[in-house]
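Engineer: fold the following and give me the result.
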Amino acid sequence: MKQYNTKAIMASLLICGFVGMFSETALNIAISNLMEIFQISASTAQWLTTGFLLTLGILMPMTGLLLQWFTTRQLFIGSLASSIAGTLIAALAFNFEMLMVARVMQAIGMGLLIPLMFNTILVVYPAEKRGAAMGFVGLVIMFAPATGPTVAGLLIEYLTWHYIFWLSLPFLVIGLLVGLKYLENVTEVTKPRIDLLSVLFSTIGFGGVVFGFSKAGEGGGGWSGSVVTVSIAIGLAALAVFALRQIFMREPMMNLRVFKYPMFIVGLLMVLSCMMIILSSMIILPMYLQKGMKLSAFAAGLILLPGSALNGILSPKMGRLFDKYGPKWLVIPGLIIVAATLWFYSGITPASSVAFIVALHIGLMIGISMVWMPAQTNGLNQLPPELYPHGTAVMNTLQQVAGAIGTAVAISILTNGMEKYLSESPSPNEQTELANAMTFGSQHVFSFAMTVTVIGLATAFFIRRVIVHRAAVNPMH
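Structural biologist: As a prediction, the model looks like this:
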């Protein structure tokens, strides 16, 4: 295997990944604030998250192809150019539409960067060291979103929400400069044929499904709305055609042969369940803390910091434990911890103590750190090197779809729960009743997340360690 300056390569990718993930959740805590400033409803504000996910859902399936068409450096520069431009526009945004455009540009940047990061690790690290390397990615993917709400809460309290983006900008520029100096081209550019029909069906398919679920989460017509039904139906039909086309093509855009590897499937299912748990919790908790418990944005951010920070710190440690012991002894206990904390969460009330909520959040985040990276690394390890770009594309794409579904289901469960509670309340406009309605809706969301965890736990019993054969380290011809 060629020797790479792995530390410098990782540093540039991790700095940029950190900032991208930071601004993703930093904005979540500002949603209530933005609704007042821009005079928009919760469902419109949700598009700042949904639009981001929708862009990722459309772009991610193409990354397997892009990784074979462009060099590592070209993709890195393209990704950073889009992220920096999006962040600058967001920092200057004076209305919702401008902020929405900025979010889409940031999503394009992240959509290129995340698969690039995973693929680079698979190429530059031998299998026995990948767990620890993936753990550092876990640190970024978890610790950045963790610091987002706290820092954003502080900025909103003392400055304005624009500073979320002004703060991110210099770090993106630093990441770009480090990358320009140290990042090497680690993949081979093979330029496979681009099949425009595959691109079209993938865009309609993944886009339609993500869009449909997002509309469902907006309340109003809910799941019965014609837009929801039609876009999910068209999306699923397009995905079926897309999948059939990939199976029969000599050079597929997204190689579905990755599904021949059982541990890849098990790892994928567990990553998807983690994604749904994290996103449904991450969108509901800040809202509950601010509207149900009447805390400030900064206080809500502080409450979520210890658990998320611990998750980030533990990710590399879990990666090393995975390298040493394999996935089973991490994943099963991790999911049991997650299920237990969500069960307790489903019983929270406005009278619940802050310490109790912090403790539960710590438990939830420790559990997730034991599951996510070990399951993902184990799954990708089973693939032969020529399927790495496709494996990361499949995993990252379906994560975005699961994220959109998780967010939409969480919002719609919350909305329906609140409406049900208030319709039976004698004084639905009183502040205490609104807080109680928020609690009632949130409890139902945590029960949903617990159900997802139990399904993940059932899958976890099938996981076994992948033995990576030495021959598989060099690309097979």
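Engineer: hey, let's count contacts and neighbours off CA atoms from now on
Structural biologist: Noted.
Engineer: which other helices and strands does the helix or strand containing residue 374 contact?
Structural biologist: Using DSSP states H and E, residue 374 maps to helix 354-381. Contact here means 3 or more C-alpha pairs under 8 Å, 6 or more residues apart in numbering; DSSP states H and E; on that basis helix 354-381 packs against helix 127-158, helix 262-287, helix 297-325, helix 328-345, helix 388-423.
Engineer: one more sequence to fold, the one below, so I can look at both together:
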Amino acid sequence: MKKNQKLIMSIVAIGTLSFLGIVIETALNIAFPKLMVKFKIPASTVQWLTTGYMLVSTVIIPFGAYLRKRFRAITLFRVAIISFLIGTVLAGVTSSFFLLLCGRIIQGIADGIGLPLMFSIILEQSPKKKVGFFMGLGSLVIAFAPAIGPVYGGIVLKYYSWQTLFILIIPIVLVIWLLGEFSITQKFNVFSISFDYRGGITLTGLLIITLLLIVSTASKSNYRIFLLLTAIICCILFIYFEKNNKNYIIDISLFKNRQFDIFLISFFLLQLMSLSMSYLMPNVLEIIFHLSTAKTGLLVLPAAVIDAIMSAVAGIIYDKLNHDFPILLGEGLICVSFLLANIISVAPINLIIIYSIFMFGLGLSYSNIMTRSLANLPIQSTNDGNVIYMTAQSYSGAMGTAIAASILTFTQNDYFNFINGTLAGLKINFKVLFFLSIIVLIFCTTIILRDKKMTNK
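Structural biologist: As a prediction, this is how the structure comes out:
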């Protein structure tokens, strides 16, 4: 019992790091219009406060398996908590956009270390009969953050400056530091292993360059061909370095599994849609309809709560009733939400209804896609598959924000009227998201029907 208590405390301590990172991220989404005016920057620039954070996290996550073998859990936790504290203090005292961005990037280091560390500890230390409970606990700590962030951001920004968003969480960071020091334990010895520098450099280059390529595609950049060629070269080199490497960073042999690939792409696109919507909703409500930050935060709250509740319900349906039903129902609802978005008029109540339907569908399907995909892998490949999914989750979020912001900036600059440009950008985003939602529905329906045919043979 005492061991379980320490495990719960360690999960809370490490998970709260990711929780706070998402709270700040969703709170800053509320602040973006104000920051754009204060620093005189476009949407494509201010979005790097989210994209930069998630990109750094994405680059670090694939190295999680190596870090766990090489360093003690408490050492990794200390690096993560110190990074988050430094980034929070820097962002909380500066009046410069560049230093604010630096603070967010430093916070991203904490998330890149903390997220795989938390799930690694759960898989290593939880009793076999309670793995589902502890995995659910870890997921719940993170999943509840989007419900808190907009309200937190809206209320704080109504009365105080944006720096206060960071300053108020410093005491919480110090408390979870102490909690982690007393609860995190080590179950196996660490050892010195060689690091795959060639694979690490080429993977990092591939992730960064492909994101820059996506951003440049939605803008008027002259470097797209160069970026595309560089990304292709990095991809080829990474595959070449990893193919016969015993100390690989990512087990690329998993990509030979068609089912794994299709579910991973679907998972990637769902997270991309989710972060696109979490960026668009508060910005549109504030820019087009001139709503206050507090009111905007309260309006997007129901959708976030729905997502958190449905994520828990979807897991129960998956375990006790049917694996495929919540996935297909959820993706069907997501298609409906974006179909409505392209048909009905743009009004606050309509946007909230659309967002709520979307989050209902996302909660049903998102985590179940990952669960179903990993369940079909050999036991020895589950951890590698988990690392790939966590990397995809973080990277697709960065890409989703970047695409939505780039489209918005493009249309805002193309129109004489800033509000009309924002409205045009929203409509283009909705068309893109509807197209992606159809792809996801087709992909998952195809693979699920194929599995049923093979089972019935």
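Engineer: quick revisit: will you turn the helices and strands packed on helix 354-381 of the first structure into JSON lines that also has mean neighbour count and distance to residue 23 of the first structure?
Structural biologist: Shown next, in JSON lines, are those (neighbours: other C-alpha atoms under 10 Å; distance: least, C-alpha to C-alpha, whole Å):
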{"stretch": "helix 127-158", "mean neighbour count": "24", "distance to residue 23 of the first structure": "6"}
{"stretch": "helix 262-287", "mean neighbour count": "23", "distance to residue 23 of the first structure": "14"}
{"stretch": "helix 297-325", "mean neighbour count": "22", "distance to residue 23 of the first structure": "14"}
{"stretch": "helix 328-345", "mean neighbour count": "21", "distance to residue 23 of the first structure": "26"}
{"stretch": "helix 388-423", "mean neighbour count": "24", "distance to residue 23 of the first structure": "16"}
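Engineer: still on that earlier bit, pull out the buried positions in the helix holding residue 374 of the first structure.
Structural biologist: By neighbour count with 16 or more other C-alpha atoms under 10 Å, helix 354-381 of the first structure contains the buried residues 357-358, 360-381.
Engineer: for residue 74 of the first structure, find the nearest of the helices and strands packed on helix 354-381 of the first structure.
Structural biologist: The minimum distance between residue 74 of the first structure and those falls on helix 388-423, with 15.9 Å, by C-alpha to C-alpha.
Engineer: thinking again about what came up before, so which of the helices and strands packed on helix 354-381 of the first structure gets nearest residue 88 of the first structure?
Structural biologist: Nearest of those to residue 88 of the first structure, taken as C-alpha to C-alpha: helix 127-158 at 16.6 Å.
Engineer: just the angle for that closest one relative to helix 297-325, thanks.
Structural biologist: Helix 127-158 of the first structure runs at 180 degrees relative to helix 297-325, counting by axes from the mean of the first three to the mean of the last three C-alpha atoms, to 10 degrees.
Engineer: quick check: buried residues in stretch 95-111 of the first structure?
Structural biologist: Neighbour counts over stretch 95-111 of the first structure (16+ other C-alpha under 10 Å) mark 96, 99-111 as buried.
Engineer: just to revisit the earlier point, how about a markdown table for the helices and strands packed on helix 354-381 of the first structure, with distance to residue 186 of the first structure added?
Structural biologist: Formatted as a markdown table, these follow (distance: least, C-alpha to C-alpha, whole Å):
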| stretch | distance to residue 186 of the first structure |
| --- | --- |
| helix 127-158 | 16 |
| helix 262-287 | 23 |
| helix 297-325 | 23 |
| helix 328-345 | 31 |
| helix 388-423 | 12 |
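Engineer: I'd like to know which of these lies nearest to residue 25 of the first structure.
Structural biologist: The closest of these to residue 25 of the first structure is helix 127-158. By C-alpha to C-alpha, the value is 5.2 Å.
Engineer: after superposition, how close is that closest one to the second structure?
Structural biologist: By mean C-alpha distance after the TM-score superposition for the first structure, the fitted helix 127-158 of the first structure averages 3.0 Å away from its aligned residues in the second structure.
Engineer: from the contact counts, what lies against that helix?
Structural biologist: Contact analysis of helix 127-158 of the first structure by 3+ C-alpha pairs under 8 Å, 6+ apart lists helix 6-38, helix 96-124, helix 163-182, helix 297-325, helix 354-381 as its packing neighbours.
Engineer: run the chain-centre distance for it.
Structural biologist: Relative to its chain's centre, helix 127-158 of the first structure lies at 12 Å (C-alpha atoms, centre = their mean, to the nearest Å).
Engineer: give the aligned range of stretch 281-300 of the second structure in the first structure.
Structural biologist: Using TM-score structural alignment, stretch 281-300 of the second structure corresponds to residues 285-304 of the first structure.
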